[in-house]
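Visitor: Everything below, folded, please.
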Amino acid sequence: MSLPKEETSEHLDQKWWKEATIYEIYPASFKDSNADGIGDIPGIISKLDYLHDLGVDVIHICPHYQSPQVDMGYDISDYEKIHAPYGTVEDVQSLIDGAHAKEMKIIFDLVINHSSNLHPWFLASRSSKEKDNEKRDWYFWLPPKIDEQGNRHPPNNWRSHFSVPAWTWDETRQEYYLHVYAPEMPDLNWENEETRNAIYNSSMIFWLDRGIDGFRIDTVNKYSKDISFPDAKVTEPGEETQPAAKHYNHGPRIHEFLGEMKGIFQRYGAMTVGELSHLPRSEKSVLEFVSADSGPLDMVFNLNIGSLGRGGSKGQKNELAPPPPFEVELFVKEMSRWQDFVSNNPDAWITLYLENHDSPRSISRFGATPDSSLDIQFRSGKMLAMALATLTGTLFLYQGQEIGMSNVPRLWPPEELKDIRSKNLYELAKERCKGDEQCLEKAVDALWETARDHARLPMQWDGEHGPNSGFTSEGVVPWMRVNDDWEEKNVKNQKEDQDSLLEFWKLMIKLRREYKNLFIYGGYELVETDEKEVFVFFKIGERLKSLTVVNMSSEEKRWQGAKSTLGENYELLIRNVESARLEDDVLVAWEGRVYLKRF
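Guide: Model (predicted):
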């Protein structure tokens, strides 16, 4: 499978991070090396060969810094230390060096909108508001509003992301502090230049000096806020707090702050990918973040893909209402929008992903249902792999995606869920339903559709060592229960099966690399079909043209056929249903094909 030498893609600037396959690791759930039930850094090191064999170019490590773990490490109490159950700074250095020795790069999570309330900076800030306290305004502090009866109230009506007011009263300072997430995660005051410099030195330069290759930047558009702190518009009458994202996203100084960060990234040659929450609908607004000429970032995640089929997760008025069902039409529209974005803006770039640590599993969302046979589930996983790997953008995989890990079974009790958001919503459901079991059941069903816990179950390594599946030692209670399907879905089984989803992902990554000028850098063109659940698109290079067709449904579908779409002299490059009849215009359930035509 070699490319014709004359194929080029001169209209797009080729970079290593554009061509990379990036694999996200959630440290607590990847591999436990010391039998304490919690994944750790030495466990990751022990699986570097596995990652290299998969075809991974870059490892993304989720937060592993010192933390009380209120939000699984996104509440950091020291950027320069490691969460003790995960290991030490020396272990992390061994991981960095070990990845580099295998010609893989490594990026860390950069969580700098907020810190833990146990970070020394916050402890100093809350200790006194007097002028002699140099950190008094490193966070946002405001006095209370006092009503006519003399009662104390928060400064405004903003709501946090975790269904609580965005302000918490502090007895020591006798003021409220802002937190757009949990009360234990106070927002840092980026308006203060000293604060920003401390953030840069402690969270960025410290690790770049140790050799990491870049960052996945958490909540990258929240650092600048409307510091007049107005009340949010009342969109939910009768509720004390209101959604306020417009006041703490895309603030007036956001590009100034990111510009300062860009100077550091450029000095080290670091790659950056931002979590751009509340993704702007305007292409121009997104381009301001990712333009190679003027933008501060290399790329951002399209979080609209992450929200498809799970509208209750963010922004929905009632987070306990059932989310809208997944619609293939919306998936195709969103994917096409950002493929066209690169075509229209050649100095911009995008990401390709279907899973991360905050979202349910892709097979459970976009593929076959859990009650389908294992073969059908894996077929739908291969179909998704074909669609993703033949599109333009940097490819991101999440741990376990390559073996088809699924969502938490609905039969598990809600008490099995560990995430702060899930716990808060479950408590909210019990409060609202007040003993009405039918009401509570419906609310928990809705919570199950959107829970972040689905992605956080331990990695399933083998089917031979009991229900811990090789994640930790037999007899050890893991921090979170392993999924019930561990005997069927695990790495060992799939490494021994050439027709497995794992081996299929290896092949798609290899094809993507071999045909990079076509799949990664080639032009995109959507092919309209009469079937709403069939996604068909061209990728166009100088002397090659591919056609990807995937049936994203459990039913047989008809389409135009390759012959009528490509004409004569094409070849079938890969498909996921070897045993099915190959009718040109008929696709069986979850079938995918990639055709190739040379010119």
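Visitor: alpha carbons only for contacts and neighbour counts from here, please
Guide: OK.
Visitor: Residue 339 sits in which helix or strand?
Guide: Element membership of residue 339 [criterion: DSSP states H and E] is helix 328-344.
Visitor: Moving C-terminal from that helix, which element do we reach first?
Guide: Note on helix 328-344: by DSSP H and E, the next helix or strand toward the C-terminus is strand 351-352.
Visitor: Dead centre of this structure: give me the residue that sits there.
Guide: In the chain, the C-alpha nearest the mean C-alpha coordinate belongs to residue 356, at 3.3 Å (CA atoms, centre = their mean).
Visitor: Tell me if I'm right that that one and residue 398 touch.
Guide: Yes: here residue 356 reaches residue 398: they are 5.4 Å apart, a contact under CA atoms under 8 Å.
Visitor: where do the contact lists of those two overlap?
Guide: Residues touching both residue 356 and residue 398 by CA atoms under 8 Å, 6 or more residues apart in numbering: residue 24.
Visitor: those strands in the stretch 451-599 of the chain, which residues are they?
Guide: Taking DSSP state E, counting those that start in this stretch, the strands of the stretch 451-599 of the chain run over residues 523-526, 534-540, 544-551, 557-558, 570-575, 586-587, 592-598.
Visitor: For the comparison step, fold the sequence that follows:
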Amino acid sequence: MSREAPWWKNATIYQIYPASYKDSNGDGIGDIPGIHSKLDYIHDLGVDAIWLCPMYDSPQYDMGYDIRDYEKVYEPYGTVADVEALVAACHERGMKILLDLVINHTSHLHPWFLESKSSKTSAKRDWYIWRPAKYDADGKRQPPNNWRSVFGGSAWEWDEESQEYYLHLFAIQQPDLNWENPMMRAAVYESAMEFWLRKGIDGFRVDTVNMYSKEQSLTDAPVIDSRLEWQPAFSMYCNGPRIHEFLGEMSQILTKYNAMTVGELPHTPEIADVLAYVSEKESQLSMVFQFDIVDIGFGNVRYNTVPRDWTLPLLRERVASTQVLMDGTTDGWSTTFLENHDQARSISRWGSEETPELWARSAKMLAVLVASLSGTLFVYQGQEIGMVNAPAEWDISEYKDLDSLNYYKFVQDLSGNDPAAMGAAKSALAHLARDHARMPMQWDGTPNAGFTTPEAKPWMRVHDNYPELNAKRQALDPKSVLSFWRELLRIRKVHPQVFAEGIFVDTDPLNESVFVFEKQDIRQKLVVALNFTSDTQSVNLTSRLGSTSHKVLLQNSGGNSLDSLEAYEARIYLVDL
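Guide: Below is the predicted model:
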């Protein structure tokens, strides 16, 4: 890694979901002082920065992604002063801190929207996207187009007071901002960005970064599923005509503060389109999240699928597609991750929970996979101790996420509450729901897993396995998943040229059981061998290692044969060239 390279290129960033991390005052909700109290644990993990999911003032219809005031903190989480103290404490430990930047939409209770909806002649009317109704042949009022909200139903909501529809790509309570309006953009830059940049934060994770520019005709989306009244419309509002102009404006502000950005970039499958966002010469975003890997197994509607609907060749193909930006032919950069607040737990998706031994080994195997790929590494809270999905037998009443509950109701309405359809919906949610990542962090074996006081009622149920699976227990075990992650992150930092920057080569893309890949640098290469099954599998590592000097950097079992890998075994070899 050259000395001139920015800090984030060889970094590991730890994502925190404030409501579920650590409750400091016994009200059952995680908070900023709770995060502050765990900074030494985070620092000891070996990460370089933390990223906080939204902690802003919000009515919490969508867990803080509906912001009422960018310059205030959600009261149960703490105060602006608490965030300032957290920023200072991170910097004292040599860590950076990122906040979530949510600027495609606001809360319907934001003062801007309240003023916008007050009258068609309001000075802020054009700060949001308003359109008149359409009328069908029977004279019935209809929305302006057939777009489906990400959370289900029409993406348009009728406002009786001002007699028009407003656009909401997400929840009804999340009206979309109109980025065509320069005064609105200036207000966003000041209130959502510079207010916090002046307080010393080091950058932003940028929510839905490719949705700000909409094609102004707002025509109907193509009919993908004729059973649905409202159609998925990603092609109509992602990567719109002025998106790069808007990001260029934002970049001028970020540059003043030397702030980094990581953009959430869904529905952008072509690498040339991704590069337009992260090309160094374009100076828009530092990096993006591509969703090729984590979107495996989703149907045309997110949960319209069955559990574990994937094959290893498909996973390998998706891994390869995320590595192209770092193959030495572009000036772009990207990320490597398997979990975040919108994804189910990786072990429950691609690993094993059959036995404690296979759980631990598969957790370590998946850690090796994600940490051996090029790009900036992101680790989600609880991933470092191998947290898993909620038990399948939990009732739907334990699910809190708007997306999950909307999907369950959608299937109810579509099927007439058919038992088979509802069972399939529940099974899909038990596998892929966002709720699984949002369960409280498991700190120890005391009641409520040490997330909150034993007497408190957590905002969301703690996983039943916390007496056995918790951070305190693993910190004392040198062979634990947590100890493995600590060593893995240490090794990754020592060898940045092959870990963070190496060129990815898949050695056998069609193999359905074993994933062996190489990461190449000029002088060295990694050979990474992963068994994705619960059976011993044959491999030919001799041909990959050659006769040159090599050593095992890390492995998750005691196997040493070059001809086989044990169940869920993972090894990382460093080879001199």
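Visitor: about what we covered before: tell me roughly how far the helix holding residue 339 of structure 1 lies from structure 2 on average.
Guide: On superposition with structure 2, the mean distance recorded for helix 328-344 of structure 1 (mean CA distance after the TM-score superposition for structure 1) is 2.0 Å.
Visitor: Can you name the helix or strand that residue 428 of structure 1 falls in?
Guide: Using DSSP H and E, residue 428 of structure 1 sits within helix 420-433.
Visitor: what does residue 243 of structure 1 align to in structure 2?
Guide: Matched by TM-score structural alignment, residue 243 of structure 1 corresponds to residue 232 in structure 2.
Visitor: list the contacts for that match?
Guide: 147-150, 221, 224 are the contacts of residue 232 of structure 2 under CA under 8 Å, 6+ apart.
Visitor: Quickly name whichever of those is closest to residue 322 of structure 2.
Guide: Distance to residue 322 of structure 2, by CA to CA, is smallest for residue 150 among those, at 23.7 Å.
Visitor: still on that earlier bit, filter the contacts of residue 232 of structure 2 down to the buried ones, PyMOL style.
Guide: Burial among the contacts of residue 232 of structure 2 is assessed by 16 or more other CA atoms under 10 Å; the matching PyMOL selection reads:
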select buried, resi 147+148+149+150+221
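Visitor: Tell me which of the contacts of residue 232 of structure 2 persist in structure 1.
Guide: Compared against structure 1 with both residues aligned by TM-score structural alignment, their matches' CA atoms under 8 Å, the contacts of residue 232 of structure 2 retain 147-149, 221, 224.
Visitor: CSV please, covering the residues you listed and showing distance to residue 537 of structure 2 and secondary structure.
Guide: Compiled in CSV, these are given as follows (distance: CA to CA, whole Å; DSSP: H, G, I helix; E, B strand; the rest coil):
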residue, distance to residue 537 of structure 2, secondary structure
147, 48, strand
148, 45, strand
149, 45, coil
221, 47, coil
224, 41, coil
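Visitor: Please dump those into JSON lines; it should also carry distance to residue 357 of structure 2 for every row.
Guide: Listed next are those as JSON lines, based on distance: CA to CA, whole Å:
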{"residue": "147", "distance to residue 357 of structure 2": "47"}
{"residue": "148", "distance to residue 357 of structure 2": "44"}
{"residue": "149", "distance to residue 357 of structure 2": "42"}
{"residue": "221", "distance to residue 357 of structure 2": "48"}
{"residue": "224", "distance to residue 357 of structure 2": "44"}
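Visitor: so which two of the residues you listed are the farthest from each other?
Guide: The span of those, defined through CA to CA, is set by 149 and 224 at 14.3 Å.
Visitor: I'd guessed residue 152 of structure 2 sits against residue 407; true?
Guide: Yes: assessed by CA under 8 Å, residue 152 of structure 2 is found in contact with residue 407 at 7.1 Å.
Visitor: tell me which element residue 204 of structure 2 is part of?
Guide: Using DSSP H and E, residue 204 of structure 2 sits in strand 203-206.
Visitor: If anything else comes up later, I'll come back, but that's it for now.
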